[in-house]
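A.B. asks: Would you be able to build a 3D model of this:
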Amino acid sequence: MNEGHSLLNQESWRVIDQSTMGESFSALQSFAMDDTLCHVAGQGKSPATARIWVHHNTVVLGIQDSRLPILEKGLAFLQEQGYRAIVRNSGGLAVVLDEGVLNISLVFTEQSKRIDINRGYDTMVELIRYMFRQYDCKIEAREIVGSYCPGSYDLSINGRKFAGISQRRIRNGIAVQIYLCVNGSGSERAAMIRDFYRVAIGNETTKFAYPEIIPDVMASLSELLGVQLSVNDVTLMLLKALQDYGGTVFASSLTEEEANLYENYLIRMQERNDKVNL
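C.D. replies: Sure thing, here's the model as predicted:
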């Protein structure tokens, strides 16, 4: 643990747990929620916040995915698989969310000092390594070629990816977001996204190079560690880790002011998705 110099060393951690909201909880709401928390953190109105969230059978698309040549066929394919799709407002490409995938957002303020982009990523890597320190494994942060939504901060064990990290910055607030494939089949999730791209691209040529997905390079933590982990297990590991970094951890919901901001950000998310008929 990097005492004193880590962004994880906060006087207090506000925790918003939305991991058990159920099927009606849309990923649109999640991205509006993180925008709201960035906004208030940037104004110095909220301490560092950890938001925990889970969505049922949802594929979250990136901006580039919304430009796929035969997107409507790709969306129809996902629907046949029992998945809904939304377009997020942060970078990256398509990822799969379901009941075996835990998402964590860490929200910080840049009001007094700017947080370098790499420092944001490194903070999340530090947290995940600390959470899983009891297991005999080396968690690497590097791009895993053949994974969906590949990036230089893919998290992997023995070359197989189980997590991806993104960032969102608004008004001096920063949200570092990660999805963790806790259980289930990582390769099955990847195969669905591979097939989605095949359907949505067809025989068309694209200016943007979409990933050539190799399902076997992706796995869940349960598969990689050889233990059956639940989302709740990993949630408890997160809360314990935040406590270990010295802060007071307290549960919270939105204030009235935040709830009003949230409604505005949710409208923006809905409008963004309406533009691509999602």
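
A.B. asks: switch to C-alpha atoms for all contacts and neighbour counts from now on
C.D. replies: Fine.

A.B. asks: Longest strand in this protein, please.
C.D. replies: Using DSSP state E to define each element, the chain has its longest strand at strand 160-170.

A.B. asks: separation between the residue sitting furthest away from the middle of the chain and residue 122?
C.D. replies: Largest separation from the mean C-alpha position in the chain: residue 203, at 30.9 Å (CA atoms, centre = their mean). For residue 203, the distance to residue 122 equals 39 Å [CA to CA, to the nearest Å].

A.B. asks: Report how many residues lie close to the closest residue to residue 84 other than its chain neighbours.
C.D. replies: The spatial neighbour of residue 84 that comes closest, neighbours along the chain excluded (CA to CA, 6 or more residues apart in numbering), is residue 58 at 4.9 Å. A count of neighbours around residue 58, defined by other CA atoms under 10 Å, yields 22.

A.B. asks: where do the strands sit along the stretch 101-250 of the chain?
C.D. replies: Shown for the stretch 101-250 of the chain, the strands assigned by DSSP state E, counting those that start in this stretch span residues 101-109, 139-141, 155-157, 160-170, 173-181, 248-251.

A.B. asks: Can you tell me which of the ones you listed is most buried?
C.D. replies: strand 101-109 (a mean of 27; mean count of other CA atoms under 10 Å).

A.B. asks: That one to strand 160-170, inter-axis angle?
C.D. replies: Counting by axes from the mean of the first three to the mean of the last three CA atoms, to 10 degrees, strand 101-109 lies at 30 degrees to strand 160-170.

A.B. asks: run this one through as well so I can compare:
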Amino acid sequence: MSNWKKIINDSTFRYIDHSNTSELPSAMASFAADDALAISVGNNDSPPTARLWVHDQTIVLGIPDARLPYIESGIHFLHNHGYRTVVRNSGGLAVVLDDGVLNMSFIFPDVKKLGIHEGYQVMVDFTKHIFSDLTDQIEAFEVTGSYCPGEYDLSIQGKKFAGISQRRVKNGSAIQIYLCVEGDGSERAALIRDFYIHGLRGETGRFDYPTIEPETMKSLAQLLDTNLTVDNVKERIFDALSSLTKDVITDDLNEHELIEFQKRMEHMIDRNSKALGDLA
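C.D. replies: Here you go, the predicted structure:
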């Protein structure tokens, strides 16, 4: 058994489906929920957890994005195109969320035992596993020209469909992936390209912002030429967890986690207020 399966193969695994946007209507709430769960899992008050989430018409920004020289222009551009904006509490740059993008968080305990790269690799290998009947061409490397580029971009034939970030809170680790399942990946990339055009206005800024080439990004449905949907992928994730672990429970946030969630939500609101001011 490979190492990633050993990490997932706990006696019990928790599965939380927050993909109905009415449950957690704001992406800000999703980041707060992952923090609350990381604390709970890290304290061994919860088993390792997979949480699914979807947020429509939202651009998740990184801290460097909030420091664009003409951030007001960039934000107004996104708002005028019907997108909300949120500054994340994990690393990375701007990404697009909509109803064709499925996010998943793996939340594990014992951060001292689970290295950062090992955490990323678990998500890479699990993603390859759930799509193994459709392709063996998924690779992990930084896709130049994509938005939010990173070492653990996932692509097929050089076209990116997913990115992974990681956040560690006390003794818990949340490894987060956004999967562009359906829709047009290039259109999403063009939106972020234009956001940077408005936010930079020809200047370089204080950060090395990516030069986005929309054709470097596609959805899985486009890459595999299938009718793959977010619901299909949710089923694949649940089925994989059911086969890899001894038991899967579907308990939502409990009373103690909700208390921590409220605290973390306040932190997110404060972070966004400081980063974006009246634009938040």
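
A.B. asks: thinking again about what came up before, wait, doesn't the residue nearest to residue 84 of structure 1 sit right on residue 98?
C.D. replies: Yes. Residue 58 of structure 1 is within contact range of residue 98, at 6.4 Å (criterion: CA atoms under 8 Å).

A.B. asks: so what's the nearest residue to residue 110 of structure 2 once chain neighbours are set aside up against?
C.D. replies: Take residue 110 of structure 2 and drop its neighbours on the chain: the residue closest to it by CA to CA, 6+ apart is residue 171, 5.6 Å away. Going by CA atoms under 8 Å, 6 or more residues apart in numbering, residue 171 of structure 2 touches 38-39, 42-43, 109-112.

A.B. asks: Give me the distance between the nearest residue to residue 241 of structure 1 once chain neighbours are set aside and residue 5 of structure 1.
C.D. replies: Leaving aside its sequence neighbours, residue 241 of structure 1 sits nearest to residue 131 (CA to CA, 6+ apart; 6.1 Å). Using CA to CA, we find residue 131 of structure 1 at a distance of 18 Å from residue 5 of structure 1.

A.B. asks: if you count what's nearby, which of the two comes out ahead?
C.D. replies: Using other CA under 10 Å, the more surrounded residue of residue 131 of structure 1 and residue 5 is residue 131, with 19 against 8.

A.B. asks: tell me the contacts of residue 219 of structure 1?
C.D. replies: Residue 219 of structure 1 neighbours (CA under 8 Å, 6+ apart): 160-162, 181, 185-187.

A.B. asks: between these, which is closest to residue 24 of structure 1?
C.D. replies: residue 181 (20.8 Å; CA to CA).

A.B. asks: Let me know whether that closest one touches residue 163 as I believe.
C.D. replies: Yes. Taking CA under 8 Å as the definition, residue 181 of structure 1 is a contact partner of residue 163 at 6.2 Å.

A.B. asks: Looking at the contacts of residue 171 of structure 2, which one is closest to residue 247 of structure 2?
C.D. replies: The closest of these, once distances to residue 247 of structure 2 are taken by CA to CA, is residue 109, at 17.7 Å.

A.B. asks: for that closest one, what are its contacts?
C.D. replies: Contacts of residue 109 of structure 2 (CA under 8 Å, 6+ apart): 38, 41-44, 48, 171-173.

A.B. asks: where's residue 74 of structure 1, which helix or strand?
C.D. replies: Assigned by DSSP states H and E, residue 74 of structure 1 belongs to helix 71-80.

A.B. asks: which part of structure 2 lines up with that helix?
C.D. replies: Using TM-score structural alignment, helix 71-80 of structure 1 lines up with residues 71-80 of structure 2.

A.B. asks: Would you mark the buried spots in that stretch?
C.D. replies: Neighbour counts over stretch 71-80 of structure 2 (16 or more other CA atoms under 10 Å) mark 71, 73-79 as buried.

A.B. asks: Which two of these have the greatest separation?
C.D. replies: 71 and 79 (12.2 Å).

A.B. asks: And the contacts of the longest helix along structure 2?
C.D. replies: For structure 2, the helix with the greatest residue count under DSSP state H is helix 255-276. The contact list for helix 255-276 of structure 2 (CA under 8 Å, 6+ apart) reads 28-29, 31-33, 35-37, 40, 63, 66-67, 86-89, 280.

A.B. asks: For ChimeraX, write the selection for the buried entries among these.
C.D. replies: In ChimeraX, this line selects whichever of these come out buried by 16+ other CA under 10 Å:
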select :28,29,31,32,33,35,36,37,40,63,66,86,87,88,89,280
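
A.B. asks: Strands - which of the contacts of helix 255-276 of structure 2 land there?
C.D. replies: 86-87.

A.B. asks: Just the contacts of helix 255-276 of structure 2: which are in helices?
C.D. replies: Counting by DSSP H, the contacts of helix 255-276 of structure 2 place 28-29, 31-33, 35-37, 40 in helices.

A.B. asks: thinking again about what came up before, now the match of helix 71-80 of structure 1 on structure 1. Mean distance?
C.D. replies: In the superposition against structure 1, stretch 71-80 of structure 2 averages 0.6 Å from its aligned positions (mean CA distance after the TM-score superposition for structure 1).

A.B. asks: can you list the residues that contact that stretch?
C.D. replies: Under CA under 8 Å, 6+ apart, the answer for stretch 71-80 of structure 2 is 59, 65, 84-85, 195-200, 279.
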